[in-house]
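Trainee: Pasting the sequence and the predicted coordinates here, then a few questions.
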Amino acid sequence: MTRLFKHIGGDRVIWMIVVFMALASVLLVYSSIVTLAYKYQDGNTFYYILKHGLFIISGFLFIYLIHKVHYRYLSRFAQLLFWISIPLLILTLLLGQNLNNASRWLVIPVINQSFQTSDLAKLALIMFTARTLAVKKDDLKDFTKGFLPIILPAIVICGLILPANFSTAAVLFTSVLMLMFMAGSRLRHMSLIIPAGGLALLLVFAVAKIQPDLFPRAETWINRVERFASDKEEDPNGNYQIEQAKIAIATGGFFGKGPGNSTQRNFLPHPYSDFIYAIVLEEYGLLGGLFILMFYLILLYRAVRIVQAVPHSFGAYLVLGLSFSLVFQGLVNMAVNVNLLPVTGQPLPLVSMGGTSLWFTCISLGIILSVSRAVEVGATEENYKEDESKNEPVNKPIADAAN
């Protein structure tokens, strides 16, 4: 074990959380894919668990390789990813695989693997925002020089994600706003987003009424909110997914039914992804559900510790943005499963079955660990100061940047 730790760097607690969540993912996915296997693979669950296992193993490889790269090199790479993600999102809307009136996937040639371009866009936007905040740190209070260069790229990316995936756009935009707030952007400027966003949504719904083909998902969004807010006694079948999740939670009790003993996996839509937390609560009970929640909160806490230690604002914003978006997405998934939010379709990071989405989660964790590793080896501002004339950030602690 000691020899193993010599080859990995970064926060050991985060490494342990990732390993635990990956093991939990294998158990939960294996338990929840029975119906999927019978529907598409003649009951061959091995096909799906092997595929999921390969994605986890390759994901760990991504974490290891990326955490070995110093995060300063990601500054310029953030720009490249941002500009690549825009045409990919447009291409997805025009030519992507359509499922339930949503075009979210492109197919990667050769390996024939579907690829959700919003996953790349999420990573790209957070990296780009972190870089811009670091570069513009002296102009953050200025509306033209500091606010618009950050918020406009976020509006573009989230606007391209929104037609097919409202919840992903909302989670991502919230993460960007949080990052701007922590960096020290003016609340007066940020408050303008609320009325502007409200008007934009009203415009989207108005256009959807006139031209449903432009925003085919708008009706689904409205129906989900109406079902969430409606009287459950008047329409007990109005939200089938949540009702089945409630049964899973109620029958799980405090200690759960035990691994592999779920019955609601046969009735819940997507029990291996969107509603996997309901399977956690059914098989492992409230105790297991609290453990999963605790690990996400510990991940966020360890990320904050890294932010406090890193001497460069780019690294601090990078860790803060990536960790918050992962944990926030996890909390949204859990809230949906226990009926605290309308159904969104957000998977549980590191736990839900997923292909490229799992990869991008692992890439995000690799970047967080890269920053942590740089702190560990004693990176100083003198070692890694960048040349502003080359349009790269000269960083400083996040606490100073926020003042």
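Mentor: It's in.
Trainee: switch to C-alpha atoms for all contacts and neighbour counts from now on
Mentor: Will do.
Trainee: Give me the nearest residue to Phe360, chain neighbours excluded.
Mentor: Asp119 (6.4 Å; C-alpha to C-alpha, 6 or more residues apart in numbering).
Trainee: Identify the residues contacting that neighbour.
Mentor: Asp119 makes contacts with 356-357, 360, as judged by C-alpha atoms under 8 Å, 6 or more residues apart in numbering.
Trainee: Dump the residues you listed to TSV, plus neighbour count, secondary structure and distance to Ile161.
Mentor: Below are the contacts of Asp119 laid out as TSV (neighbours: other C-alpha atoms under 10 Å; DSSP: H, G, I helix; E, B strand; the rest coil; distance: C-alpha to C-alpha, whole Å):
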residue	neighbour count	secondary structure	distance to Ile161
Thr356	17	helix	16
Ser357	21	helix	15
Phe360	19	helix	16
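Trainee: of the residues you listed, closest to Ile249?
Mentor: Among the contacts of Asp119, Ser357 lies closest to Ile249 (C-alpha to C-alpha), at 26.2 Å.
Trainee: count of neighbours near Ala78?
Mentor: Using other C-alpha atoms under 10 Å, Ala78 is surrounded by 21 other residues.
Trainee: Below is an additional structure, to be compared with the one above:
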Amino acid sequence: MYAIEKNKGPSLVKNIDWFIIINVILINVIGLIVLKGMADQKEIPNLFMKQLIASILGIAVMIIVMIIDYKDLKILGIPAYFITVFLLVAVLLVGVGREETGTRGWLMLGPLSVQPSELGKVAMVIAAAFYFERLQQGRSLKHVLLLLASTALPIGLVLLQPDFGTAMVYVFMFLCMLFVSGIKYRYIFIFGGSVLLVFPLLWFTVLVNVLPNHMITRIQSFLNPSAHENSGAYQVRMAIRHIGRGQLTGVGLGKGKATFMVPEVETDSIFAVVGEEMGFVGAVVLVALFAVLLLRCLYIARFAKDKFGTFLVIGLMAMFLFHFVENVGMNIGILPMTGIPLPFVSSGGSSVVVNYLAVGIIVSVSMRRQKPMFEA
């Protein structure tokens, strides 16, 4: 059992980071506005109502979590991690998913569908942050093994669904935390270079026989879009077309055609609707809000009171960064298409609640951070 030094000081209410809270709520509001227009067009009111309820629930979760001292996660994170692992195992046994991809990633709890892999991102970050802090205090083979095991287990369970897009998010979060842990950069460059050199060999000898057909098609369509215009590249081609159709100020909320023409538009391709209905101006505003969110996370990580707080914020920031870059990138054709939603914007109750949970942890760290010189 590890003793936890609790943060003490004056009232924390005045230390609430309203900057980051207002920022994510604005992003969420944009998502709700876009989904309301889509719901009206498709005459599916539940599309908007479920997202609205999830957003309200998410804000409530954020408030509760940010009040809790983030250091308590060293204890609370243990049962949360094992519950998450149990849910990821349950998904493999009784879960449901998408027929077109063969992914089994949702649990049905009455009228609700829950995606445990979303919660797994936060649980993995908490576990990894704990062991990274231990390694900072003094290297131990036991802690290295526990770090690798606690990270590999949820990644392996997500790969078995199989959900390679979400597994990539897990790996990216771990690598970002590893990057700030003090590891020598030459090891990172050696590892990255080795992956680039070995990947072509793995592709032709192993991956083409292991990866699902839909993923192989997506990779091939990204490398050669003209050869897959009506198959793997169709979604990207339609997304780019409708983003361009928005021009400077957009065609107007609820008046776009992307709602009917772009596959998976409520989740994977929601940015196409933003670009079409809000135009270049709306897309830039959304991108700017995400940029501010990420920069604020870096600031909070820099002035966190301890290494545990720093690793927590970096891991969760990496989650937002990967989702944002991948979702926008795949919709404008510069990254391969994956099933990665845009945080706070794409339809998905589990995603919205977990994103607010992550923000709650980040705000908890911010409320208890060290004050830099000249800050009031």
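Mentor: In hand now; what should we look at? This is a predicted model, so every value here is computed, not measured.
Trainee: Give me the distance between the spatially most central residue of structure 1 and Val307 of structure 1.
Mentor: The residue lying closest to the centre of structure 1 (C-alpha atoms, centre = their mean) is Leu326, at 4.4 Å. With distances taken as C-alpha to C-alpha, to the nearest Å, Leu326 of structure 1 is found 16 Å from Val307 of structure 1.
Trainee: picking that back up, may I ask which helix or strand encompasses the residue nearest to Phe360 of structure 1?
Mentor: helix 117-135 (DSSP states H and E).
Trainee: what's the average distance of that helix to structure 2?
Mentor: Here the mean offset of helix 117-135 of structure 1 against structure 2 after fitting is 0.8 Å, by mean C-alpha distance after the TM-score superposition for structure 1.
Trainee: Tell me which helix or strand comes right after that helix.
Mentor: Using DSSP H and E, the helix or strand that follows helix 117-135 of structure 1 in sequence is helix 148-161.
Trainee: residue range for whichever helix or strand comes after that next one in structure 2?
Mentor: Beyond helix 148-161 of structure 1 on the C-terminal side, the first helix or strand identified by DSSP H and E is helix 166-183. The aligned range for helix 166-183 of structure 1 in structure 2 is 164-181, by TM-score structural alignment.
Trainee: circling back: so which of the contacts of Asp119 of structure 1 would you say is closest to Gln79 of structure 1?
Mentor: Phe360 (17.1 Å).
Trainee: what's the counterpart of that closest one in structure 2?
Mentor: Applying TM-score structural alignment, one finds that Phe360 of structure 1 aligns to Val354 in structure 2.
Trainee: got the contact list for its match?
Mentor: When contacts are counted by C-alpha under 8 Å, 6+ apart, Val354 of structure 2 touches 58, 118-119, 122.
Trainee: Check these against Asp306 of structure 2 and report the nearest one.
Mentor: Distance to Asp306 of structure 2, by C-alpha to C-alpha, is smallest for Val122 among those, at 18.6 Å.
Trainee: Quick one: the helices in the stretch 151-300 of structure 2, in order.
Mentor: Secondary structure of the stretch 151-300 of structure 2 by DSSP state H, counting those that start in this stretch: the helices cover 164-179, 185-202, 208-210, 213-223, 234-245, 258-261, 270-302.
Trainee: List the buried residues of the match of helix 166-183 of structure 1.
Mentor: Under the neighbour-count criterion of 16 or more other C-alpha atoms under 10 Å, stretch 164-181 of structure 2 has 164-174, 176-178, 181 buried.
Trainee: Not counting sequence-adjacent ones, nearest residue to the alignment partner in structure 1 of Phe320 of structure 2?
Mentor: When structure 1 is aligned by TM-score structural alignment, Phe320 of structure 2 is paired with Leu326. Excluding its sequence neighbours, the residue lying closest to Leu326 of structure 1 (C-alpha to C-alpha, 6+ apart) is Pro349, at 6.6 Å.
Trainee: so the one you found is in which element?
Mentor: Assigned by DSSP H and E, Pro349 of structure 1 falls within no helix or strand.
Trainee: can you pull the contacts of it?
Mentor: Going by C-alpha under 8 Å, 6+ apart, the list of residues near Pro349 of structure 1 reads 326-327, 329-330, 358, 361.
Trainee: So which of those sit within helices?
Mentor: 326-327, 329-330, 358, 361 (DSSP state H).
Trainee: which one of those is nearest Ile33 of structure 1?
Mentor: The closest of those to Ile33 of structure 1 turns out to be Leu358 (C-alpha to C-alpha; 16.9 Å).
Trainee: Other residues contacting the longest strand seen in structure 1?
Mentor: Longest strand of structure 1, by residue count under DSSP state E: strand 102-108. For strand 102-108 of structure 1, the external contacting residues (C-alpha under 8 Å, 6+ apart) are 92-98, 113-118, 163-165, 216-217.
Trainee: List only buried entries from the residues you listed.
Mentor: Among the contacts of strand 102-108 of structure 1, the ones that count as buried by 16+ other C-alpha under 10 Å are 92-93, 96-97, 114-118, 163-165, 216-217.
Trainee: Among those, which one sits closest to Ser85 of structure 1?
Mentor: Ranked by distance to Ser85 of structure 1 (C-alpha to C-alpha), those are led by Thr117 at 7.3 Å.
Trainee: Identify the residues contacting the closest one.
Mentor: By C-alpha under 8 Å, 6+ apart, the residues touching Thr117 of structure 1 are 85, 88-89, 92, 104-106.
Trainee: Try it again at 7 Å.
Mentor: Residues in contact with Thr117 of structure 1 (C-alpha atoms under 7 Å, 6 or more residues apart in numbering) are 88-89, 104-105.
Trainee: If anything else comes up later, I'll come back, but that's it for now.
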